[in-house]
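Colleague: Fold the following, please.
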Amino acid sequence: MWKEFRAFALKGNVLDLAIGVIIGAAFGSIVTSLVNDILMPVVGLLVGGINLKEMQFQYGDTVLKYGAFLQTVIDFFIVSFSIFLFVKGINKLKRKEKEEPKPEAPSAPSKEEELLAEIRDLLKQRALEEK
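Modeller: Reported below is the predicted structural model:
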C-alpha cells in the first residue's frame, strides 16, 4: 500500500497540481489584498465614501449583510478577471515559444542560376575533354 501511495503522490500530474494549488493560493491572497487595500478604497471614494461591507438591512433581530455579499461578488469578479489575464499572458508566451521560425525550404533556382550552372557544367566537361 505504501508503494502504491508513493507512486501516486510522486506522479508528475499530482505534483503539478499541488504546485498549482500553492501558487494559486498565493496569487489569490495578492489579488485579495489588491482588491481590499487598493481598489475598494478608490471605489468607495468614487461613490461618496460608502463602505460596502458595512451596508446591511436589519429587521428585528435578523441582520442581512448585503454589503458584505456585494463585496464578495466584486472580489470574485476582480480575482477571476486577474486570473484570466494571467493565464492569457502565459498562453501568449507559450505560443511564442512554439512559433519558432521554421527553416525555409530551398526555392527553385532562378534563370540566372540555371544559366550559370550550365556554364559551369560545360566548363567542367571541356576541362575533362582536354585531358
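
Colleague: use CA for all of it now, contacts and neighbours both
Modeller: OK.

Colleague: Where do the strands of this protein begin and end?
Modeller: Listed in chain order, the strands of the chain (DSSP state E) span residues 57-59, 62-64.

Colleague: how about stretch 69-84: buried residues?
Modeller: 71, 75, 78-79, 83 (16 or more other CA atoms under 10 Å).

Colleague: Of those residues, which belong to helices?
Modeller: Judged by DSSP state H, the subset of these located in helices is 71, 75, 78-79, 83.

Colleague: any idea which of those residues is closest to residue 91?
Modeller: For residue 91, the closest of these turns out to be residue 83, at 12.1 Å, with distances computed as CA to CA.

Colleague: How much space separates the closest one from residue 14?
Modeller: As for residue 83, its distance to residue 14 is 21 Å (criterion: CA to CA, to the nearest Å).

Colleague: Second input sequence below; structure requested for side-by-side comparison:
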Amino acid sequence: MRSFLKEFKEFISRGSVIDMAVGVIVGGAFKDLAGSLVANLINPLLGLFLGQVDLSSIVLRIGNANFKFGMFINSIIEFIMIMFVIFLIVKAINKMRSLGKQSEEEEEETQINTAENYLMEIRDLLKEQKESK
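Modeller: Okay, here's the model as predicted:
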C-alpha cells in the first residue's frame, strides 16, 4: 500500500499531470464557448436556409420515441469546431518544436565543425613539427 501511495505521489507531482489538468479546464471552457457559438450564431444561420431557426428543435417522432436529430447536429458541429481548433493548436506547437530542434541540430553541427577544425589544426601543426625536424 505504501509503494502505491508513493507511486501516486510521484505521478501527481509530475508536471505533465498539471499540464493535463490545465488542458481539461481550458477544454471545458472552450466547449462552452463552442456550444454558445453553435447555438447563437451557426444555428440561426443554418436555420435561414432550412426555414427553421432552432436546429435543436428538429425531432423525428415515431410512436412514443423522440429522435432529436437537431441536438445531434448541434453536437456534431461543436465537435468539428473543437477538433479544428485543437488541430490548429497542435500544428502550431509541432512547428515550434521542429524550429527548436532545427536550431539545436545547427548548434550541434557547429560544435562538431569547431571540434573538427581544432583537430585538423592540431594535425597540421603536428605535420609541420614533424617536417621541420
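
Colleague: just to revisit the earlier point, residue 58 of the first structure: which of the buried residues of stretch 69-84 of the first structure is nearest?
Modeller: In terms of CA to CA, no member of those lies closer to residue 58 of the first structure than residue 71, at 18.1 Å.

Colleague: what's around the residue mapped onto residue 48 of the second structure from the first structure, how many residues?
Modeller: If you follow residue 48 of the second structure across to the first structure using TM-score structural alignment, you land on residue 45. The local packing count at residue 45 of the first structure equals 11, with neighbours defined by other CA atoms under 10 Å.

Colleague: The strands of the first structure: which one's closest to residue 112 of the first structure?
Modeller: Within the strands of the first structure, the stretch nearest residue 112 of the first structure is strand 62-64; the backing value is 86.1 Å (CA to CA).

Colleague: what does that closest one correspond to over in the second structure?
Modeller: Counting by TM-score structural alignment, strand 62-64 of the first structure lines up with residues 65-67 of the second structure.

Colleague: contacting residues around the matching stretch?
Modeller: Counting contacts by CA atoms under 8 Å, 6 or more residues apart in numbering, the residues outside stretch 65-67 of the second structure that touch it are 59-61.

Colleague: Determine which residue lies closest to the centroid of the second structure.
Modeller: Against the mean C-alpha coordinate of the second structure, by CA atoms, centre = their mean, the closest residue is residue 90 at 2.9 Å.

Colleague: how about that one, what's its partner in the first structure?
Modeller: Pairing criterion TM-score structural alignment: the partner of residue 90 of the second structure within the first structure is identified as residue 87.

Colleague: Give me the distance between that match and residue 19 of the first structure.
Modeller: Between residue 87 of the first structure and residue 19 of the first structure the computed distance is 15 Å (CA to CA).

Colleague: now residue 31 of the first structure
Modeller: Counting by CA to CA, the gap from residue 31 of the first structure to residue 19 of the first structure is 18 Å.

Colleague: out of those two, which sits in the more crowded spot?
Modeller: Neighbour totals were compared for residue 31 of the first structure and residue 19, and residue 31 leads with 19 against 12 (other CA under 10 Å).

Colleague: ok, the more buried one touching residue 80?
Modeller: No - when contacts are counted by CA atoms under 8 Å, residue 31 of the first structure is not listed as touching residue 80 (9.5 Å).

Colleague: Quick one: neighbours of residue 66 of the first structure, just the number.
Modeller: 15.
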